[in-house]
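Enquirer: task: produce atomic coordinates for the following.
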Amino acid sequence: MRVVIGLGSNVGRRLENLQGAIDTLFDAPGLEFVAMSSVYETDPVGGPEQGPFLNAVVIGETTLDPRTLLDRALGVENAFGRVRAERWGPRTLDVDLITVDDVTLSDPDLTLPHPLAHERAFVLVPWVEADPAAELPGRGSAAALLASLDQEGVRRRPDLKLQPPA
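Expert: Reported below is the predicted structural model:
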């Protein structure tokens, strides 16, 4: 199954946090690297006053079920000091499952596809870069969804580079 993972950080060593997430996510069996986007600096959306984020999207192939992927994502966030003090607050690392193949799921712990992905330029811009033919299940083409959004707060950072997992 193809999995799309959104990464974000606006606390601490933001780029190192994103790179560490990529390395850690793909270090264990069951998840193989396919592609990733460039790094984008983005204005925070919702939540309290806070600094800008670095965001990226990484795409993989997995044999893991969505709940196991969620557990891995939460474990990576915890390893990088993620504190959930307030909703949409500042964070060292955010690891979001955007899609897992065409799986649809809605429960208190996990909703797939991600319920807000279709309205978040900071997700769609890097995702469309990494996979121009991307489809958001139930919503259609990621590129078409992106065309209807304000992208002003999403800036590509060519000076910042992420490396594929070793």
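Enquirer: make it CA atoms for all contacts and neighbour counts henceforth
Expert: Will do.
Enquirer: can you name every helix or strand that the top helix by length along the chain contacts?
Expert: For the chain, the longest helix by residue count, based on DSSP state H, is helix 66-79. Here helix 66-79 touches helix 14-25, strand 94-100, going by 3 or more CA pairs under 8 Å, 6 or more residues apart in numbering; DSSP states H and E.
Enquirer: quick one, the first one and strand 94-100 angle?
Expert: Yep, that's helix 14-25 we're talking about. 50 degrees (axes from the mean of the first three to the mean of the last three CA atoms, to 10 degrees).
Enquirer: flag every buried residue along the following helix or strand past helix 14-25.
Expert: Sequence-wise, the next helix or strand beyond helix 14-25 is strand 31-36, with elements assigned using DSSP states H and E. Applying a neighbour-count criterion of 16 or more other CA atoms under 10 Å, one finds 31-33, 35-36 buried in strand 31-36.
Enquirer: please name the residues that touch the spatially most central residue of the chain.
Expert: Nearest to the mean C-alpha position of the chain, by CA atoms, centre = their mean, lies G6 at 0.5 Å. G6 is in contact with 55-58, 94-98, 123, counting by CA atoms under 8 Å, 6 or more residues apart in numbering.
Enquirer: Proceed likewise with the subsequent sequence, for comparison:
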Amino acid sequence: MSVRAYVALGGNQGDPQARVREAFAALDALPDTRVRKRSSLYLTPPWGVTDQPDFINAAAALDTALDPWALMQALLEIERQAGRTRDGQRWGPRTLDLDLLLYGDRVIDEPGLSVPHPRIAERAFVLLPLAELDPALDVPGQGRVDALLKKIDASACKRLPPPT
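Expert: From the prediction side, this is the model:
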């Protein structure tokens, strides 16, 4: 049985636009998984550690038969293949960052996996692409994406034009 999952994509090292586009393809190539929608790319300021280049961010809606833990492991492997090394620095520069935002209507809070993503409602760089995919999407325990987006300042995030 397939479940709708949402993944945030981002990066700010190397060629982040190319890296995010490659990650969309890698997600679509996962077993029993298809990318159903992909957002535009957004240029966004860094969050947390601000002394670093701006990020390219996006979101994808997947239909997957992978369980949430298998999907999370697959996301980590795609990051690794893109040159991501998890060195323990939180919110630092990275070639690629993939976050499992939502997995159906499941709420999971276990070591290594928290769904919905714990900071989803704070981050314009997550909510803007999600709102593009499905503004009425319900984040369990937090509300609709469009309502969450109205509560934060997203003015520093810029939607990029599609590639020519």
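Enquirer: any idea which of the helices and strands packed on helix 66-79 of structure 1 is most buried?
Expert: Highest mean neighbour count of the helices and strands packed on helix 66-79 of structure 1: strand 94-100, a mean of 23 (counted as mean count of other CA atoms under 10 Å).
Enquirer: how about the contacts made by the equivalent of G20 of structure 1 over in structure 2?
Expert: Matched to structure 2 by TM-score structural alignment, G20 of structure 1 sits across from E22. By CA under 8 Å, 6+ apart, E22 of structure 2 lies in contact with nothing.
Enquirer: repeat for the one 10 residues further on
Expert: The neighbourhood of D32 of structure 2, defined by CA under 8 Å, 6+ apart, consists of 64-66.
Enquirer: between the residues you listed, which has the most around it?
Expert: Most neighbours among the contacts of D32 of structure 2, by other CA atoms under 10 Å: T64, with 23 neighbours.
Enquirer: wait, that one sits on Y6?
Expert: No - using CA atoms under 8 Å, T64 of structure 2 is not in contact with Y6; the gap is 10.1 Å.
Enquirer: excluding sequence neighbours, find me the nearest residue to T104 of structure 1.
Expert: Leaving aside its chain neighbours, T104 of structure 1 sits nearest to L112 (4.9 Å; criterion: CA to CA, 6 or more residues apart in numbering).
Enquirer: for structure 1, list the residue farthest from the centre, please.
Expert: Distance to the chain centre peaks in structure 1 at E49, reaching 21.1 Å (criterion: CA atoms, centre = their mean).
Enquirer: which residue in structure 2 aligns with that one?
Expert: Alignment note: E49 of structure 1 maps to D51 in structure 2; criterion TM-score structural alignment.
Enquirer: repeat for D96 of structure 1
Expert: Aligned against structure 2 by TM-score structural alignment, D96 of structure 1 finds its counterpart in D99.
Enquirer: how close does its match sit to E79 of structure 2?
Expert: 10 Å (CA to CA, to the nearest Å).
Enquirer: and for L102 of structure 2?
Expert: The gap separating L102 of structure 2 from E79 of structure 2 is 18 Å, by CA to CA.
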